[in-house]
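*Asks:* please find the sequence and the predicted model below.
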Amino acid sequence: MAEASGGSIFKAKKTDIVLTPLGARFRGRVLPCTVGRGGIVADKRESDGGTPVGVHGIVGMLYRPDRMPKPTNWALPIGPGDLWCDDPAHEDYNLMVRAPFAASAEALRRADPLYDLVILTDWNWPRAEYKRGSAIFLHRWRRPGYPTEGCVAFAPEHLLWIARRITFGTRLIVRA
């Protein structure tokens, strides 16, 4: 049993990815990972660099078809104009959008390999609360131990291993 934010009790399932002090536990393995530069936070805010406490459903997967084969039959390709809106004042805050886009947005198709494979969670999605923070992704790390902006990052081979094994109902569990 574990305690989620808000004090509710839940039981981790075998198919859940559970963050622990040693890494992410999934399917009998513990995989090294990094979290946000702001650490694990109970009260997530835009730009705080924190990884939010809670039970986050896996809601999608994106990949770069020019850099890797499709990791699962339900993964969607990242196109040249795909962006993620991170402007809390915009109606498309915390949603995938297409360029050209006037508001602040992060490019999903990056020059570096960070977003070659992205697993999406339901953090503050699909109806985002103002300034609660945009997307929490599972993605590739820059290097071991290097923090993210709030996402959870893995070695590329571990991220692909996870991607091929998550199922409908897999959750990311982040404990305080």
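*Replies:* Yep, it's here. Numbering: from 1, shown residues only.

*Asks:* could you use CA atoms for every contact and neighbour count after this?
*Replies:* OK.

*Asks:* so who does the spatially most central residue of the chain touch?
*Replies:* Geometric centre of the chain, nearest residue: F137, 1.4 Å, by Cα atoms, centre = their mean. By Cα atoms under 8 Å, 6 or more residues apart in numbering, the contact set of F137 is V118, I119, L120, T121, C151, V152.

*Asks:* now do the first one against P100, distance only.
*Replies:* This means V118. Distance of V118 to P100, given as Cα to Cα, to the nearest Å: 22 Å.

*Asks:* ok, structure two:
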Amino acid sequence: MRPIRKDMGWCDDPDSGLYNRPIVAPFRQSHEKLWRADHLYDIVIVLDYNIMPRRKRRGSAIFLHCARPGFAPTEGCVALAADDFRRLLPRLSQRTVLTIR
């Protein structure tokens, strides 16, 4: 666990050697900014999707994060209401396995 900083991002450029990996901004290639004004990533868990092994163009920056108002769709992530997320956090450990169906 670590707090999000303004210089944190996640590379979503499939032509980068850092595809689907955390990066430090500024970063030339395409990336998702983790510090957001809308607070969707105030709590974020990196899901084990296309992590090991990484496959280009198979998806990146797939997170469990806070939901938009009205649960508007994400771009492939899983989103929870912030209050539900806060209730889940104390039950998690490094050994926890989340199954998303």
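*Replies:* Looks like it came in fine. Computed from a prediction, not measured in an experiment: that's the story for all the values here.

*Asks:* V118 and P100 of structure 1: who's more crowded?
*Replies:* Legend: neighbour count by other Cα atoms under 10 Å for V118 of structure 1 and P100, higher for V118 (25 against 9).

*Asks:* which residue in structure 2 lines up with that one?
*Replies:* Counting by TM-score structural alignment, V118 of structure 1 lines up with V44 in structure 2.

*Asks:* next: G169 of structure 1.
*Replies:* Looks like G169 of structure 1 aligns to R95 there (TM-score structural alignment).

*Asks:* repeat for R143 of structure 1
*Replies:* Aligned partner of R143 of structure 1 by TM-score structural alignment: P69.

*Asks:* how far away is its match from L40 of structure 2?
*Replies:* 10 Å.

*Asks:* in terms of neighbours, single out the busier of the two.
*Replies:* L40 (20 against 9).

*Asks:* nearest residue to the more buried one in space, please, no chain neighbours.
*Replies:* C66 (4.8 Å; Cα to Cα, 6 or more residues apart in numbering).

*Asks:* burial measure for the one you found, as a count.
*Replies:* For C66 of structure 2, using other Cα under 10 Å, the count is 25.

*Asks:* buried residues in the longest strand belonging to structure 1?
*Replies:* Taking DSSP state E as the criterion, structure 1 has its longest strand at strand 54-63. Across strand 54-63 of structure 1, burial judged by 16 or more other Cα atoms under 10 Å covers G54, V55, H56, G57, I58, V59, M61, L62, Y63.
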